[in-house]
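Novice: Coordinates only, no sequence provided:
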């Protein structure tokens, strides 16, 4: 079994406690990650607060660019690891690795940009012939908490900007998909990142995550995940900066003058890509009544072509959701909608962690999946009278 450590300021550490990661498709172990203790968390925080010589812009840019190159060279290795621990199909995980490569490339460019400003003081009658200049300084310590649904790209979006400005980070990835984050941490060290700029830790919520969020020595908590967890962080982080990127419930509005073939394609991609596990996914399809029947026919025909099953199969377009519990929650939302009048046109029943593309019509506007984010490949269709009705339902 793949066994990976936590990293504290560049040093691999273990505590004897492990987090086992199961492949959502077959329930076989994908690997395990070493959990740390509260004492080791304190060691990590202390290590990042010790004075260190700052890297130059050139050095930070070089490290980021090299990381992108190393990641590109290992695209298939990372894609298969993401698939193994998350259940996302290979076509999605390969795409994710490509996006992460771009993030490091862009961050390498940004590291070279001097974003200071110069202002003239002699712009008024009482002004002096002087100049004022500003400098932007990196934060002292960042706590980055990432979700399971993009275990590489979400981590890259947290780490790359911080490295670009020279801010140290303690990364706490999701316990459901920690393996990819550890491998990326190792890749950054390989690219030349000094240990004092990055730790990657794992452990129980009350022992590691909550104490890290509340610690007064942390300058910023950046979190991507559910609205419920985001609200908890906002309420407990204390007097520090927070950057909270939370869930969504995005509608796709299809009016009578739309290109229905294109609309059906956008709806399928929006609902089913990444197994519907994206905060930017389409959660509701609002269709003007005059074109509802034609759109539904086109959409349903296209949805049937989205092959679902083994995420490691090259032909699969929709893999599993993160685990069986998540799939059961999605099925429960479908059953609740059905019990209140919705019609299931496709899918609707999970098998383990596999939730197939699911299309529903005549969905009541008060159904659970109409009002709450259901994180999976569900496509509820709603009839709307006009744009005003669509906007009212959207909000």
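Specialist: Everything's here; your move. In this text, all values refer to a predicted model and were calculated from it rather than measured experimentally.

Novice: going forward, measure contacts and count neighbours with C-alpha atoms only.
Specialist: Will do.

Novice: show me the contacts for residue 12.
Specialist: Shown in contact with residue 12 (CA atoms under 8 Å, 6 or more residues apart in numbering): 5, 6.

Novice: Swap in 10 Å and give it another go.
Specialist: Contacts for residue 12 (CA atoms under 10 Å, 6 or more residues apart in numbering) come out as 4, 5, 6, 34, 186, 199, 200, 201.

Novice: State the helix or strand in which it lies.
Specialist: Using DSSP states H and E, residue 12 sits in strand 11-13.

Novice: which residues touch the one helix or strand residue 232 maps to?
Specialist: Element membership for residue 232, per DSSP H and E: helix 227-236. Applying CA under 10 Å, 6+ apart, the contact partners of helix 227-236 are 210-211, 213-215, 221-224, 240-248, 373.

Novice: Out of those, list just those in strands.
Specialist: 221, 222, 223, 224, 241, 242, 243, 244, 245 (DSSP state E).

Novice: ok, longest helix in the chain?
Specialist: Longest helix of the chain, by residue count under DSSP state H: helix 90-111.

Novice: tell me which residues in it are buried?
Specialist: Buried residues in helix 90-111, defined by neighbour count with 16 or more other CA atoms under 10 Å: 90-94, 96-111.

Novice: Any buried residues in the helix or strand that that helix is followed by, and which?
Specialist: Tracing the chain past helix 90-111, the next element assigned as helix or strand by DSSP H and E is strand 117-120. Buried residues in strand 117-120, counted by 16+ other CA under 10 Å: none are found.

Novice: Hmm, residue 287 is touching residue 393, no?
Specialist: No - Residue 287 is beyond contact range of residue 393, at 11.2 Å (criterion: CA atoms under 10 Å).

Novice: who touches both of these two?
Specialist: By CA under 10 Å, 6+ apart, the residues touching both residue 287 and residue 393 are 382, 384, 387.

Novice: Out of these, name the ones that lie in helices.
Specialist: residue 387.

Novice: Show me which of the shared contacts of residue 287 and residue 393 is closest to residue 255.
Specialist: Residue 255 lies nearest to residue 387 out of the shared contacts of residue 287 and residue 393, by CA to CA, at 7.3 Å.

Novice: here's the one I want to compare it with:
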């Protein structure tokens, strides 16, 4: 039997003493043994903080994002190796695809977020300047800095790759090293992926460590800059969450626990409608995907009383076609549970539900189940099981007890208000789905039940062709939920990165805050130069480089010409009588004429390092510009983001954000905004 080693302090190590065995989900064969007894687990905290933490914190967000992309590419090129190991967990090819390639896609997604939205710096100014005084020389901003601790990730068995990578991506992007503690039952797949990451040499030493087995006394040595995340059962999560050390040091802890997610069939849907078929398909997919071992799986099927029989027959018919066995055999639709211990737990929960108001409609026992290419006695197989609860208001067990396998319970309602009530009786869910063709039904369900869910899907015929489905967490959307679901949030785009960072409000003069953030704030020092800013390469530009333009007087002809060119003949610009009765009291220039005229004042027309203007942000028209007013523009280099050179042929470049202030003849600001330009760099860095 092989030993599944941990990666601690730069070494692959195996513990001493008693070990725990990992079994093949399909054959029951003993595959590996794990042990962490005697390993320097406590020392791994200091090692991660010092080696991985120092290296990651020194990298900019852009560099971390590029690292994520490189790791993702490396793993994707070696995915076949991971698929082979995933088969040992009882997963089908589709199950493995979601876990392996879905996890890698998360790395790509966060890399893209960094490239588009994060600074080429080690600190992250989170918001714009907040003025604190009348004269503008006392301001504030919130900044985010990397915690100089370790993120301890404790993951569940059902997604050994995706569950790790969904946490690793924002952790590394935040500049924080991680210690991964996978569930022992599927640790062989996590260990295989970590070994590839280490082998790649793409991440700093100490940025990732792996514990295959128990965590020993590591909790007792966590410190205030460390972070703990947990995915798994609510009981285990609550036990860890209440650890005295977490309370003593105020250590952030986020939990994602299994929940009794629901799917609601709208009161409007009839069997002949496409939404009815979509509902049945979604239920069966959620029951059988990963053999029902998903924290987001549908456990409660809530349908109108008038459609109860139709839904029941449709589900039974579709479930009867689900073939169970070895996924390597052609035609097998569902594999095994992770191990026989899990199968026994599912069986126990099904029997408990049966004793507490639920009737078994199909499945519910391993006796007589036809297994293709496997043995019901040695493999951890369990049949798709549909239950029915006739009185879900009285029998609370259906809202409190989860059989973590291919099990779901059917129940009915009479009004949409009752459907919402049943949904909320789950006391907090990761995901919910409402299937309806009527916007009014979707509106009522979502507005009244969203408070009990982390994510909700509205499914109809229009969305079905592109929908990722009820149980698919996406990198840009929050994954988590209130109450029973744990009360935490993961993913959600850049929100996830902020979880591993410290937010600090800084106050001071604009020049001081500019120096700290490396982003110019209005009121800070500027640097005038005879060379026009648009004549400078990316490297030559300095934060605070400024240009005060010539002036331009706005005429009636400007308004008429712009109206003819744009087609904008709004009365405030063109109707003298109407404009006199408006809040302006007279005709005013088009706001977009002011922006266009400003560009005409600050743009340098000749060929130069500026490649393109590709965006405008935070445009505000502060005061009207009237006929006869004279405008002038101050253009200031606000921030710079160096972009990676993707190919040898690409011009090396970076993004420059310019602050634009448009004044009138009285020095009063009439328009404020930022523009983004792509500016050529002198030297490339393509590798």
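Specialist: Good, I have the coordinates. None of the values given here were measured: they were computed from a predicted structure.

Novice: and the aligned partner of residue 280 of structure 2 in structure 1, what does it touch?
Specialist: Using TM-score structural alignment, the partner of residue 280 of structure 2 in structure 1 is residue 264. Residues in contact with residue 264 of structure 1 (CA under 10 Å, 6+ apart) are 254, 270, 285, 295, 296, 297, 298, 299, 300, 301, 302, 303.

Novice: any idea what the fifth one aligns with in structure 2?
Specialist: In other words, residue 296 of structure 1. Match for residue 296 of structure 1 (TM-score structural alignment): residue 312.

Novice: what helix or strand does its match sit in?
Specialist: Residue 312 of structure 2 is part of helix 308-319 when elements are defined by DSSP H and E.

Novice: which pair in the ones in strands among the contacts of helix 227-236 of structure 1 spans the largest distance?
Specialist: 224 and 241 (14.5 Å).

Novice: which of these two has more neighbours?
Specialist: residue 224 (21 against 15; other CA atoms under 10 Å).

Novice: if I line the two up, what does that one land on in structure 2?
Specialist: Per TM-score structural alignment, residue 224 of structure 1 is aligned with residue 231.

Novice: Distance of that match relative to residue 134 of structure 2?
Specialist: Distance from residue 231 of structure 2 to residue 134 of structure 2, counting by CA to CA, to the nearest Å: 49 Å.

Novice: Check residue 202 of structure 2 too.
Specialist: 50 Å.

Novice: Please, where are all the helices along the stretch 151-300 of structure 1?
Specialist: Counting by DSSP state H, counting those that start in this stretch, the stretch 151-300 of structure 1 has helices at residues 153-165, 178-190, 210-214, 227-236, 260-272, 292-303.

Novice: List just the one of those that sits closest to residue 325 of structure 1.
Specialist: Among the helices of the stretch 151-300 of structure 1, helix 227-236 comes nearest to residue 325 of structure 1, with 17.8 Å by CA to CA.

Novice: So which bits of that closest one are buried?
Specialist: Applying 16+ other CA under 10 Å to helix 227-236 of structure 1 flags 230, 233, 234 as buried.

Novice: cool, and stretch 266-274 of structure 1?
Specialist: Across stretch 266-274 of structure 1, burial judged by 16+ other CA under 10 Å covers 267, 268, 269, 270, 271, 272, 273, 274.

Novice: same question, stretch 340-356 of structure 2
Specialist: Buried residues in stretch 340-356 of structure 2, counted by 16+ other CA under 10 Å: 340, 342, 343, 346, 347, 349, 350, 351, 352, 353, 354.

Novice: Helices - which of these land there?
Specialist: Counting by DSSP H, these place 340, 342, 343, 346, 347, 349, 350, 351, 352, 353, 354 in helices.

Novice: The aligned partner of residue 171 of structure 1 in structure 2: neighbouring residues, count only.
Specialist: When structure 2 is aligned by TM-score structural alignment, residue 171 of structure 1 is paired with residue 180. If you count neighbours by other CA under 10 Å, residue 180 of structure 2 ends up with 25.

Novice: any idea how far residue 312 of structure 2 is from residue 180 of structure 2?
Specialist: Distance of residue 180 of structure 2 to residue 312 of structure 2, given as CA to CA: 42 Å.

Novice: likewise residue 294 of structure 2?
Specialist: With CA to CA as the criterion, residue 294 of structure 2 and residue 312 of structure 2 are 23 Å apart.

Novice: out of the two, which sits in the busier spot?
Specialist: Neighbours per residue, other CA under 10 Å: of residue 294 of structure 2 and residue 312, the larger number sits with residue 294, 23 against 18.

Novice: Hmm, residue 246 and residue 226 of structure 1 touching each other?
Specialist: Yes - counting by CA under 10 Å, residue 246 is a contact partner of residue 226 of structure 1 at 5.2 Å.

Novice: what do these two both touch?
Specialist: residue 279.
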